[in-house]
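1. what's the 3D shape of this:
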Amino acid sequence: MSTSRIRKEVDEALLAFVDRQRPGLLAISDDLSPLMGALDALLRGGKRLRPAFCYWGWRAAGGGADAGIVGAAASLELLQASALIHDDVMDSSDTRRGQPSVHRRFEALHGAQGWPGDATAFGAGTAILLGDLCLAWSAEMFETCGLDGERRRRGRTVYDLMRTEVMCGQYLDMLEGTRGEATVATALRVVEYKSAKYTIERPLHLGAALAGARPDVSAALTAYGLPLGIAFQLRDDVLGVFGDPAETGKPAGDDLREGKRTVLVALTLERADAARAAALERRLGDPELDRPGVDELRSIIEETGGLAACEEMIERYLDEAERALRAAPITEEAREALAGLAVAATSRRT
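-> Next up, the predicted model:
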């Protein structure tokens, strides 16, 4: 099955599941309609990488033409929706996928209706609840995907671990931002648990576990998926500073305003002289950072060699993933598909 076909089937399964849930919510109250509208808008975007890696983990481990794998893979998009909604609250992000983030959407609804009380608190509280609902629905969609009980039992172990790891990674990310002392090593620890495992390694493992993978196949998928996941997040870090808003769906330099202690920032601080390091530390995390301020910090990142060092790391991790993929004991069909996904994950434009 082609990547475009997988995406189409994942979209269809995801939207069909949400549509089945809709009457139950609206039967409770029509006031829940804005919640469904916000979720519909969020789910219309996204690259569907996690379902694609899950599907090809299944195929790599010998899984066949069982429609249930599409539903299991699609459930990861509801898990991702939960993570994004909560992440935007924690980061006070204004936008997601080119539109207002969920908490800002409900903050605006509060203001438009002229309701009493704190609009910001209402927006954040509503977003937390919608994120929790998506988390619950991700588990429900997985359990009702159509695969038999034994397959789901094997996959559930991976699914549970994946959810634990991403929440721990999210906490570590917040902790590093609060401490303001991230090193390359500590930033890479965040990358591993918040993104690399969650985006690539565990979706591969989930698909493989559902198919009953041999231990050597699972190990090969780790050898490919973990370095690729790190390269994916490092590319995302670069896009968070240098990306085109039309491509990223977020304002230029948004990671700088949010004060993210990324590997890119850590590499820059390692290489900066005292004056440049002080300038970066002073402006990083300033929510009022304007375009000239963004340009100033971009210049520091480039001139110190931080950007070049990050690009070198991306290439090194990508090379490691490609070597592992060539040696993996999987079908040629899966190898070719995973090679294509590696390019899609790390070659996004800035």
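
2. make it CA atoms for all contacts and neighbour counts henceforth
-> Fine.

3. is Leu210 in contact with Arg151, as I believe?
-> Yes. Between Leu210 and Arg151 a contact is recorded at 4.8 Å, counting by CA atoms under 8 Å.

4. between those two, point out the one with more neighbours.
-> Leu210 (26 against 14; other CA atoms under 10 Å).

5. ok, that one - contacts?
-> Contact analysis of Leu210 by CA atoms under 8 Å, 6 or more residues apart in numbering lists Trp58, Gly63, Arg151, Arg152, Arg154, Gly155.

6. the strands in this structure, which residues?
-> Applying DSSP state E to the chain gives strands spanning 95-96, 99-100.

7. among those, show me which one is buried the most.
-> Most buried of the strands of the chain by mean neighbour count (mean count of other CA atoms under 10 Å) is strand 95-96; its value is a mean of 18.

8. which elements pack onto it?
-> Where contact means 3 or more CA pairs under 8 Å, 6 or more residues apart in numbering; DSSP states H and E, strand 95-96 is not packed against any helix or strand.

9. this one as well, want them side by side:
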Amino acid sequence: MTAGAQQRESARPAPPSDAADLDRLRAAVAAALTDFLEMQRATLAGMDPSLVPVVDEVRAVAEGGKKLRPSFAYWGWRGACGQGLGTAEDDDAVLRAVAALEFVHASALVHDDVMDAAGTRRGRPTTHIGFADRHTTHGFSGDQELFGVGAAILVGDLALVWSDEMLRCSGISEAALGRARAVWDTMRTEVTAGQYLDLLRAAGGLPGSDGALTVARYKSAGYTVQRPLQLGAAIAGAGPAVVEAFAAVGLPLGEAFQLRDDLLGVFGDPEITGKSADDDLREGKQTLLVALAEEATDDAGRGLLGRLLGNPDAGADDFAALRELLVVTGARDRVEERITRRTAEAREAIAEAPIADDARAALDALAVAATTRTA
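-> Below you'll find the predicted structure:
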């Protein structure tokens, strides 16, 4: 680190101890989602009362979580306002616009759970499992699993439809909406393409650690930090300097966020994460953590990975053996080191970005929260 970087590091604002500003933002986003979903609930109930469980499921998925994506987008807007043309945008309208990101996220989660055959999400049954149970409870005819999967696909599709509607009806100006659309469209394309790359990697394509990082970038990292920041910049009408600065923040920080998620999926506390620590191993997720272990181990270790990773019949002792392999090969430590390094790169980029000081402090706090979380 250069002397100038060290000086910036020492002068960098520490994350607020109570995160009060971030909590207020999350509450505002949650309120915007609630208002929108109440309107949609009335619309679907008017079509037919049997549609109410569908909107209630979208609500359950969208209203959970830490609202990181809208937070990055909002502070991207706040930080870029002084550099752009969008200073006249109404704060509440911008909050509604960035809250729409939660519907994109909800859609990705529901579809991802179907593809992974996941059983739990945030302490509750995943959407396809919940609707399969509803099929059984109500004595519907036909195959309950197919019903659950079909319903989940439609719930995810509906969340994606509503993301567009909430952005369009947010109240931001037509000019801001027009600027935002390009980022919005790119982001949604990347998420969908990333989901396919994840399927491809699970089938043996995109091998090795580079393949794992490619999937992480497009499936999750880009739409978690980089694109939300750039969405905020677009609403503000910011110029290329801010957009490029946000890319320098978003790419390493989004990667660090996803790598933390990968570690929590295997080593997290289920009481905190809301999902079994065995699910990622049972589903055979081909993360960087797994790729590094496979590269570092011997034939016996690779044989263990081949037999147990993604094996639906594996038990507690098998998963314990896999976790031990991930530790003894140094894979877990190497992922932690990469999280630390990439987070530091992002925080340095935040410190150097041409943005307002309050946004700089908020984004730094978000960077820490996104990469040191326990759920």
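
10. related to what we said a few turns ago, out of the contacts of Leu210 of structure 1, who's the most crowded?
-> When neighbours are counted by other CA under 10 Å, Trp58 leads the contacts of Leu210 of structure 1 with 26 neighbours.

11. what does that residue correspond to in structure 2?
-> Aligned by TM-score structural alignment, Trp58 of structure 1 pairs with Trp77 of structure 2.

12. stretch 249-265 of structure 1 aligns to what range in structure 2?
-> Aligned by TM-score structural alignment, stretch 249-265 of structure 1 corresponds to residues 274-290 of structure 2.

13. contacts for the matching stretch, please.
-> 116-124, 201-202, 208-209, 212-213, 259, 262-270, 308-312, 314, 319, 326, 331-332, 335, 375.

14. and stretch 39-59 of structure 1, by the same measure?
-> So stretch 39-59 of structure 1 is contacted by 3, 6-7, 10, 64, 69-70, 73-77, 81, 96-97, 130, 199-200, 203-211, 221, 334, 337-338, 341, 345 (CA under 8 Å, 6+ apart).

15. among the residues you listed, which ones are buried?
-> Taking 16 or more other CA atoms under 10 Å as the criterion, what is buried in those is 3, 6-7, 10, 69-70, 73-77, 81, 96-97, 130, 199-200, 203-211, 221, 334, 337-338, 341, 345.

16. residues contacting the residue minimising distance to the centre of structure 2?
-> Closest residue to the average C-alpha location of structure 2: Thr224 at 4.9 Å, with CA atoms, centre = their mean. Thr224 of structure 2 sits next to Leu68, Arg69, Gly254 when contact means CA under 8 Å, 6+ apart.

17. how many neighbours does the last one have?
-> Counted with other CA under 10 Å, the burial measure for Gly254 of structure 2 works out to 29 neighbours.

18. is it true that it touches Gln226?
-> Yes. Assessed by CA under 8 Å, Gly254 of structure 2 is found in contact with Gln226 at 6.9 Å.

19. can you tell me how far the aligned residue in structure 1 for Asp116 of structure 2 is from Ala124 of structure 1?
-> In structure 1, Asp116 of structure 2 lines up with Asp91, judged by TM-score structural alignment. To Ala124 of structure 1, Asp91 of structure 1 is 11 Å away according to CA to CA, to the nearest Å.

20. those two: who's more crowded?
-> Ala124 (23 against 14).

21. residue contacts, the counterpart of the more buried one in structure 2?
-> When structure 2 is aligned by TM-score structural alignment, Ala124 of structure 1 is paired with Val149. If you count contacts by CA under 8 Å, 6+ apart, Val149 of structure 2 has them with Val114, His128, Ile129, Phe131, Ala132.

22. closest to Gln195 of structure 2 out of these?
-> Relative to Gln195 of structure 2, the closest of the contacts of Val149 of structure 2 is Val114; by CA to CA it sits at 11.5 Å.

23. what range in structure 1 does stretch 179-186 of structure 2 sit on?
-> With TM-score structural alignment as the criterion, stretch 179-186 of structure 2 aligns to 154-161.

24. map Ala30 of structure 2 onto structure 1.
-> Aligned by TM-score structural alignment, Ala30 of structure 2 pairs with Asp11 of structure 1.

25. compute the distance between the residue mapped onto His205 of structure 1 from structure 2 and Asp262 of structure 2, please.
-> Under the alignment (TM-score structural alignment), His205 of structure 1 maps onto Gln230 of structure 2. Applying CA to CA, the value for Gln230 of structure 2 to Asp262 of structure 2 is 25 Å.

26. same check on Val328 of structure 2?
-> Val328 of structure 2 sits 17 Å away from Asp262 of structure 2, going by CA to CA.

27. quick one: which of the two has more around it?
-> Asp262 (21 against 13).

28. which one is Gly243 of structure 1 nearest to, not counting chain neighbours?
-> Thr350 (4.2 Å; CA to CA, 6 or more residues apart in numbering).

29. okay, now the one you found: neighbour count?
-> Thr350 of structure 1: 16 neighbours (other CA under 10 Å).

30. quick one, what contacts it?
-> Contacts of Thr350 of structure 1 by CA under 8 Å, 6+ apart are Val238, Leu239, Phe242, Gly243, Asp244, Glu247.

31. please say which position in structure 2 Asp286 of structure 1 maps to.
-> Asp286 of structure 1 maps onto Asn311 in structure 2, by TM-score structural alignment.

32. before we move on, what about Ala108 of structure 1?
-> Taking TM-score structural alignment, the alignment pairs Ala108 of structure 1 with Asp133 from structure 2.

33. what of Glu320 of structure 1?
-> Match for Glu320 of structure 1 (TM-score structural alignment): Glu345.

34. how close does that match sit to Ser209 of structure 2?
-> The gap separating Glu345 of structure 2 from Ser209 of structure 2 is 20 Å, by CA to CA.

35. repeat that for Ser276 of structure 2.
-> Using CA to CA, Ser276 of structure 2 is found at 25 Å from Ser209 of structure 2.

36. more crowded one of these two?
-> Taking neighbours as other CA under 10 Å, Ser276 of structure 2 and Ser209 compare with Ser276 leading, 23 against 19.

37. what about the more buried one, distance to Leu33 of structure 2?
-> For Ser276 of structure 2, the distance to Leu33 of structure 2 - CA to CA - is 28 Å.

38. no further questions, thank you.
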